[in-house]
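*Asks:* Provided below are the primary sequence and the corresponding predicted coordinates.
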Amino acid sequence: MPKNKVQDAVFTAIMAIIMVYGMIVYNVALNTGGVTSETFLLALHELPIMAPIAFILEFFVVGKLAKRLAFSFMKPTDRPQFITYAVSICICCIMCPIMSLIATMLFKDTHTFGTFIQTWGMNFPCAVLWQMFYCGPLVRLIFRLIFREKKSKQA
């Protein structure tokens, strides 16, 4: 998808904002006992804190690590969409515990190991499903719309 550092930064920024917002909405809903119209507004308060953290982590550390991890079981000759899925799952496997720890420290009343494990355990299934079925495809669509490749004319 991204072909240079600028495109990679744009892709990562879009992904961080949408992925983090979805996960914050989920966590606010867990904390308040359900989803209301207020849930989406409350989630906006944490977004300016968590999205830059997610961007920095993914862009500078996790993205490279996740690709290395994904290619430990994928081959470059595998179907590109399966490579994309593998990298996405690896990113979730790395980002979810890190972001859950940060959220536990910043937003939970108790900062214990048990609270962190519970937060991580509740977030991981949602993060993978959100990434694979909604956020990932939406971000790739937005990215393709922003960076349309010109088709070469054949004479």
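*Replies:* Yep, that arrived.

*Asks:* from here on, contacts and neighbour counts on C-alpha atoms
*Replies:* Noted.

*Asks:* what about Ser100, how many residues close to it?
*Replies:* Counted with other CA atoms under 10 Å, the neighbours of Ser100 add up to 21.

*Asks:* go on, the one 10 residues further on?
*Replies:* Counted with other CA under 10 Å, residues neighbouring Thr110 total 12.

*Asks:* all helices of this structure, in order?
*Replies:* Per DSSP state H, the chain carries helices over the ranges 5-32, 37-57, 63-70, 80-107, 113-129, 136-146.

*Asks:* Any chance of a markdown table for these, columns distance to Ser152?
*Replies:* Listed next are the helices of the chain as a markdown table, based on distance: least, CA to CA, whole Å:
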| stretch | distance to Ser152 |
| --- | --- |
| helix 5-32 | 21 |
| helix 37-57 | 34 |
| helix 63-70 | 31 |
| helix 80-107 | 22 |
| helix 113-129 | 37 |
| helix 136-146 | 17 |
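
*Asks:* Below is an additional structure, to be compared with the one above:
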Amino acid sequence: MPKTKFQEVVFCLLMSFFMVIAMELYNTGLRMHGLTNAGMLHTFREIILILPICFIMSFFIVERIVPKIVFQLVTPGEDKPVFVILIRSSVTVAFMCPIMSLWGICIFKQPGSEFLPVWLQTVVLNFPMAFFWQLFFCGPLVRFLFRCIFERKNGQEEFAS
């Protein structure tokens, strides 16, 4: 969908924002054994810290790796677009979930000598949520918002004013 660097930045910011909100609410609920109003307020403070990390990891690292893997599995133009989207989303989650779980435990859990088990458990708990949130909610929402921002007029994408 994004055609220019600016559009890539906007798309990545939107995706990072909506993924971070959901995953931080989810992880806060896990840590507190249920999500509360106080937990939600705490989550929004955490988002300020995690959002830039997520954007940097996604934009500068993962988005350099994912297309190489995806285009070995699918061929845009030949494969159905929905199949390409599903594969790309799945591969992205497969990279981002362990990376962001690592950041999360380092910042919020301070695992000490139990680092590896805490990280592995966090990845296992986060992966299903990240995967299904990405495929069924966040991905479609961000693609819709992106199309609203960059409307197509006369076959060319333009920034909606």
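*Replies:* Cool, the structure landed. Being a predicted model, the structure only gives us computed values, none of them experimental.

*Asks:* For the residue nearest the centre of structure 1, give me its contacts.
*Replies:* Centroid check for structure 1 by CA atoms, centre = their mean gives Met19 as the closest residue, at 4.3 Å. Listed by CA atoms under 8 Å, 6 or more residues apart in numbering, the contact set of Met19 of structure 1 reads Trp130, Gln131, Cys135.

*Asks:* Trace the second one over to structure 2, please.
*Replies:* Alignment note (TM-score structural alignment): Gln131 of structure 1 maps to Gln134 of structure 2.

*Asks:* residues in contact with that match?
*Replies:* Neighbouring residues of Gln134 of structure 2 by CA under 8 Å, 6+ apart: Met19, Ser89, Val93.

*Asks:* that older thread, ok, of the contacts of Met19 of structure 1, which one's closest to Thr84 of structure 1?
*Replies:* Thr84 of structure 1 has its nearest neighbour among those in Gln131, at 11.3 Å by CA to CA.

*Asks:* if I look at that closest one, how far off is Lys151 of structure 1?
*Replies:* Per CA to CA, to the nearest Å, Gln131 of structure 1 is found 29 Å from Lys151 of structure 1.

*Asks:* Next: Thr32 of structure 1.
*Replies:* In this view, Thr32 of structure 1 and Lys151 of structure 1 are 49 Å apart by CA to CA.

*Asks:* Check Asn123 of structure 1 too.
*Replies:* Distance from Asn123 of structure 1 to Lys151 of structure 1, counting by CA to CA: 41 Å.

*Asks:* Between Thr32 and Lys151 of structure 1, which has more neighbouring residues?
*Replies:* Thr32 (10 against 6).
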